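Participant: attaching a predicted model along with its sequence, questions to come.
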Amino acid sequence: MRVERNQSDQALKADEIKPEKRIEKDWLPSPPFSRRYAAIDLGTNNCRLLIAVPQKDGFRVVDAFSRIVRLGEGVSQTGMLSDAAMDRTIEALTICREKIESRRVTAIRCIATQACRGAGNGGAFLERIKKETNLDFELITTEQEAALAVRGCMDLTDPKADAALVFDIGGGSTEISWVVKKSGDDITNAVFKLEAWTSIPIGVVTASERFGGAHLTREEYENTVDTIALEVTRFTGADHLKPLFESGRGHLLGTSGTVTSLAGVHLGLKKYIRKEVDGIWLASERALSISEKLRAMGFDARQKEPCIGPERADLVVPGCAILEGILKAWPASRIRVADRGLREGILAELIASDRHRKRRRRRSRGRSADDQARGNQPAKE
């Protein structure tokens, strides 16, 4: 079932997103006694942890962990999480828990997405995680997932653009969001609004299982592209923004392993380096040419690509087909690459919530002090 929302949804319409200061790339020890925040994103393919400390205009990462666990492997065919996949995930989450304890994290949010949403035993598995690791996971909706992904990478939107299409190619689904500039003309004051979003129930794992991943022929690849393009074009809630993209005033912003892998290959990196990839611009034509190169080179050759490796060799081509399907439905000349997303969005919300509570407490104490001062004044005659 395809889930859709558009600008009439109040939860998303109310969001105004102002770019924050770029996250510092160097992971350093956090100051003593500072608040520490952790975010865990448990997806269909990956388990990811990020730990950070707040700074004036954002936050600084102090630790991170990522492992491909393929939790959703086979779910599209059986409807259930397999024992092997759940065991792999528990092992990864145990490492996350150890890092959280060693960093003395003071606030945490753990989210689970499509694999647990779609599996018949997804809820039971989250209960098992709680019992074995003491990590309490929240099963978020596709709406929440899209909003968090947008918040996590919004500071990479070109402030000179009028709109952007933000896509997050996950393991089990792909979230697509459209943002438009509300005000401002440069990086210091540009404000963007989340205008519309949709979710399609196809990600790199489900596409690989449905269409084939390791050995896609050109015909199979093109059929996959057409299927994705059709899914994207069925959503009409953002059609009023198409003139902005047709006139070159809109661009794509991708947050996923697919787009970061393409960027790594484009740069010719001997090993994946986040700070080299995060934030670069990739011409759409270049992305498509690399996609075809990866498809044509075959599974064995893809395994030897430093920014792909054995764990992504069967998933990167379905991911490329999803990207090409998006571009076919929403043509744009350039793509901004984001090695950030859900986890960064979670951290931003945790920190903002904390700051809001602190402001409320200060205002409350100020009112109490004023009331007390007025109560101690002598009565007027």
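Facilitator: Done, it's in. Numbering: from 1, shown residues only.

Participant: only C-alpha atoms for contact and neighbour calcs from this point on.
Facilitator: OK.

Participant: in the stretch 251-381 of the chain, mark out all the strands, start to finish.
Facilitator: Using DSSP state E, counting those that start in this stretch, the strands of the stretch 251-381 of the chain run over 281-283, 334-337.

Participant: off-centre distance for the first one?
Facilitator: Chain-centre distance of strand 281-283: 19 Å, with Cα atoms, centre = their mean, to the nearest Å.

Participant: which other helices and strands contact that strand?
Facilitator: Helices and strands touching strand 281-283, by 3 or more Cα pairs under 8 Å, 6 or more residues apart in numbering; DSSP states H and E, are strand 334-337.

Participant: against that first model, consider the following:
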Amino acid sequence: MRIAVIDMGTNTFHLILVEVANDDFRIVFREKVAVKIGEKGINHGMITDDAIDRALKTLGHFKEIIEKEKADQVFATATSAIRNARNGNDLVQKIKDQTGIETRIISGLQEAEYIYYGVKRALPIGKMPALIMDIGGGSIEFIIGTDSEILWKQSFEIGGQRMVEKFQKSDPITNEQIASLKGYLEENLEELFEACTTFHPKTLIGSSGTFDTLSDIYRLTNGIEKAEEETEYPLTLEAFELIYSDLLIKTRAQRLEIPGMIPLRVDMIVVACVLIDFIISQLSLENIRVSAYALKEGVLLSTLHSLKKESAS
């Protein structure tokens, strides 16, 4: 059986196609497109006409691939930008009318749970609580968990696109803007800090997105080869701090020249790194890991589990 999973994120739309056999899957195709559906509207609770056009064009392209690859089933989810937009449901209807793709808008807590399952599949979390972090364009998900369970989870609607539009008014970002952003994070992430006081995570696991790019920069700087099938990517706290310090003083054009940087990440990566640095510092974290899997893989795993239950009943 062949299954397609579409993740409609605030910044990026992802498509993965997998071949399913014997309770396992093999990814046969993946593509990501910088749709930037939250651009210029996310802090006003609206998806702009231009963003809607980009979304429909990308999903039309995805539909062509899905049909060509003869997928048996399609599962599409939408996250922060669409779930919070006043015209989000209208867009979901347009997607169905124009492409036939049925879209499920998921809550922030559902998103956090799917991310946990994706990360758990990618790497051994361990018996001690770890803090999992996924930085989206619209929301940030935090999960504290072990190999065996989720201990705490929350979604905060303060993602990268929102932070860029609220705080990064110049390029390079100024010290004043960084201070304002950190004050905002301190005020809005109280619930996270309370949970960490209870569970004491010492390791940060970043999933996908910004963390992928940070790992790519680290690898290319240090001549570390990337294995095709690896699902945990290399990164150290020391390397992160060096990359972060460098990003703070560079313009967009200069950031694009960094080996490993991609246009998809170049606009959000500075505020995302301010956030990562803030979390590491506030929680005195001792280790950082990077998961190649995130929401879309979690959705896939949950879907496979449901299909297995249906076939068994």
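Facilitator: Structure received. The shown structure was predicted, so the numbers you read here are calculated from the model rather than taken from an experiment.

Participant: care to give me the TM-score?
Facilitator: The TM-score (TM-score structural alignment, normalised by the length of structure 2) is 0.91; 309 aligned residues with a Cα RMSD of 2.2 Å.

Participant: show me what counts as buried in stretch 43-55 of structure 2.
Facilitator: 43, 45-48, 51-52, 54-55 (16 or more other Cα atoms under 10 Å).

Participant: turn those residues into a markdown table, columns for distance to Ile249 of structure 2.
Facilitator: Listed next are these as a markdown table, based on distance: Cα to Cα, whole Å:
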| residue | distance to Ile249 of structure 2 |
| --- | --- |
| Asn43 | 26 |
| Gly45 | 32 |
| Met46 | 32 |
| Ile47 | 32 |
| Thr48 | 32 |
| Ala51 | 30 |
| Ile52 | 34 |
| Arg54 | 32 |
| Ala55 | 33 |
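
Participant: what residues are up against Ile16 of structure 2?
Facilitator: The contact partners of Ile16 of structure 2, by Cα atoms under 8 Å, 6 or more residues apart in numbering, come to 4-6, 27-31, 296.

Participant: so it belongs to a helix, correct?
Facilitator: No: using DSSP: H, G, I helix; E, B strand; the rest coil, the assignment for Ile16 of structure 2 is strand, not a helix.

Participant: so which of the strands of the stretch 251-381 of structure 1 is nearest Glu98 of structure 1?
Facilitator: Nearest to Glu98 of structure 1 among those is strand 334-337 (30.7 Å), distances taken as Cα to Cα.

Participant: trace that closest one over to structure 2 and give me the residue numbers.
Facilitator: Mapping strand 334-337 of structure 1 onto structure 2 (TM-score structural alignment) gives residues 287-290.

Participant: stretch 132-144 of structure 1 too?
Facilitator: Taking TM-score structural alignment, stretch 132-144 of structure 1 hits residues 98-110 over in structure 2.

Participant: buried residues, that stretch. List them.
Facilitator: Buried residues in stretch 98-110 of structure 2 (16+ other Cα under 10 Å): 99, 101, 103, 105, 108-110.

Participant: one more: stretch 152-163 of structure 1?
Facilitator: 152-159, 161-163.

Participant: just the ones of these in strands?
Facilitator: Among the buried residues of stretch 152-163 of structure 1, DSSP state E puts Ala163 in strands.

Participant: helices - which of the buried residues of stretch 152-163 of structure 1 land there?
Facilitator: If you go by DSSP state H, those have 152-153 in helices.

Participant: sorry, back to before: what about the match of stretch 132-144 of structure 1, start to end distance?
Facilitator: Stretch 98-110 of structure 2 has an end-to-end distance of 27 Å (Cα to Cα, to the nearest Å).

Participant: what's the most distant pair in the buried residues of stretch 98-110 of structure 2?
Facilitator: Thr99 and Leu109 (27.7 Å).

Participant: export the strands of the stretch 251-381 of structure 1 to JSON lines and tack on mean neighbour count and distance to Ala107 of structure 1?
Facilitator: Shown next, in JSON lines, are the strands of the stretch 251-381 of structure 1 (neighbours: other Cα atoms under 10 Å; distance: least, Cα to Cα, whole Å):
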{"stretch": "strand 281-283", "mean neighbour count": "16", "distance to Ala107 of structure 1": "34"}
{"stretch": "strand 334-337", "mean neighbour count": "24", "distance to Ala107 of structure 1": "29"}
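
Participant: tell me which of the ones you listed lies nearest to Ser183 of structure 1.
Facilitator: Per Cα to Cα, nearest to Ser183 of structure 1 of these: strand 334-337, 20.8 Å.

Participant: once aligned to structure 2, how far is that closest one on average?
Facilitator: In the superposition against structure 2, strand 334-337 of structure 1 averages 1.3 Å from its aligned positions (mean Cα distance after the TM-score superposition for structure 1).

Participant: what helices or strands is that strand leaning on?
Facilitator: strand 250-254, helix 257-267, strand 281-283.

Participant: swap in 6 Å and give it another go.
Facilitator: Contact here means 3 or more Cα pairs under 6 Å, 6 or more residues apart in numbering; DSSP states H and E; on that basis strand 334-337 of structure 1 packs against strand 250-254, strand 281-283.

Participant: since that was my last question, I'll sign off now.
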